[in-house]
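> Could you look at this predicted model? Sequence included:
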Amino acid sequence: MRQTNKVFHLAIPCKELDETVDFYEKLGCKLARRYDDRVTFDFFGDQVVCHLSPTNIDDKPKMYPRHFGVTFLEKKEYNQALADATAKELSFFKEPMVRFEGKQEEHMTFFLIDPANNLLEFKYYHDSSMVY
């Protein structure tokens, strides 16, 4: 998947561990560890830790400035993630769309919302030089 010896780590709140595990496993993430207060996932090659923190849930999440996700380098992987999210009836925060149409930074994107209202963006740039 990635050609580096580093793994990005992100810690986010969750309100309930079982529903969190269900969501992220449906997304295709592998449960790495589970404790009484947190779960750790292999999130597309990176580490996401969901800490039990029901009093720290954003009741009205917005896409900006806080979200995280995956930028696919292969269009077929983006399409597969979208197909999987749809088939598994994961909750969309923003339906699939094209941003910056006709510009070099044009990309396909969709946003999911997890059970703790964390927003996840999945995208694919037609011009791979725009990934970073």
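In hand now; what should we look at?
> make it CA atoms for all contacts and neighbour counts henceforth
Noted.
> Might you report the residue contacts of Asn117?
57-61 (Cα atoms under 8 Å, 6 or more residues apart in numbering).
> who's in contact with stretch 22-29?
Contacts for stretch 22-29 (Cα under 8 Å, 6+ apart): 30-31, 41-44, 81, 84-85, 88, 90, 114-115.
> Just the buried residues from those, in PyMOL please.
In PyMOL, this line selects whichever of the contacts of stretch 22-29 come out buried by 16 or more other Cα atoms under 10 Å:
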select buried, resi 30+31+41+42+43+44+81+85+90+114+115
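> adding another structure so you can compare the two:
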Amino acid sequence: MTPFHLAFPVRDLEETRRFYQDVLGCTIGRSSDTWVDFDLFGHQMSAHLRPQATAAARDGQVDGVAVPIPHFGVVLLMDQWRELAERLEANSATDWLERPMVRFKDEPGEQATLFIRDPSGNALEFKGFRSMEQVFAH
């Protein structure tokens, strides 16, 4: 797998550091007073300070459920996804957009999914599959 890189806006670097490190379990990479890099399941995420950052609108539809656009996240194997979902459910500060659910039940590409917001309002989706071969199944 080749890691991807994503730069995204945040309103406050310290609250962003706490969320990505303490809640999602990311390690912190290089940083400055205007940005910080995180290792999100092997991918390079760069949070850039933009105090005017706003939340994503819920204007997409997937399997009959409204989803925020834009959003980003990671595809995980089901055991990793369950571990993350349990950690998020145990955290009373989790800002849920969609609680854990299964989408496309008994169809090709069946997946578990959840949506949360980070402290700056960025929408994140985490998907869980029984095998990576199902990611692009149709």
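Done, it's in. Note that the structure is a prediction, hence the values are computed from the model and not measured.
> what's the TM between chain one and chain two?
Aligned and superposed, the two chains score 0.86 in TM-score terms (TM-score structural alignment, normalised by the length of the first structure); 126 aligned residues with a Cα RMSD of 1.6 Å.
> Just give me the neighbour total for the closest residue to Lys62 of the first structure other than its chain neighbours.
Excluding its sequence neighbours, the residue lying closest to Lys62 of the first structure (Cα to Cα, 6 or more residues apart in numbering) is Leu119, at 7.9 Å. Using other Cα atoms under 10 Å, Leu119 of the first structure is surrounded by 21 other residues.
> Enumerate every residue touching the aligned partner of Leu119 of the first structure in the second structure.
For Leu119 of the first structure, the aligned position in the second structure is Ala123, judged by TM-score structural alignment. Applying Cα under 8 Å, 6+ apart, we find Ala123 of the second structure in contact with 55-56, 68-72, 97, 115-117.
> And for Met130 of the first structure?
By Cα under 8 Å, 6+ apart, the contact set of Met130 of the first structure is 104-105.
> Distance-wise, check the counterpart of it in the second structure relative to Glu110 of the second structure.
Here Met130 of the first structure is matched to Gln134 in the second structure, going by TM-score structural alignment. Separation of Gln134 of the second structure from Glu110 of the second structure (Cα to Cα, to the nearest Å): 7 Å.
> again with Gln61 of the second structure
Distance from Gln61 of the second structure to Glu110 of the second structure, by Cα to Cα: 16 Å.
> quick one: which of the two has more around it?
When Gln61 of the second structure and Glu110 are compared for neighbours, Glu110 comes out ahead with 18 against 11, by other Cα under 10 Å.
> Please enumerate the helices of the second structure.
Using DSSP state H, the helices found in the second structure span residues 13-18, 78-90.
> quick one, which of those is nearest to His5 of the second structure?
Nearest to His5 of the second structure among the helices of the second structure is helix 13-18 (17.1 Å), distances taken as Cα to Cα.
> Where in the first structure does the closest one fall?
Counting by TM-score structural alignment, helix 13-18 of the second structure corresponds to 17-22 in the first structure.
> for the matching stretch, which positions count as buried?
17, 20-21.
> for Ala90 of the second structure, what are its contacts?
Contacts of Ala90 of the second structure by Cα under 8 Å, 6+ apart: none found.
> What's it aligned with over in the first structure?
Using TM-score structural alignment, Ala90 of the second structure sits opposite Ala87 in the first structure.
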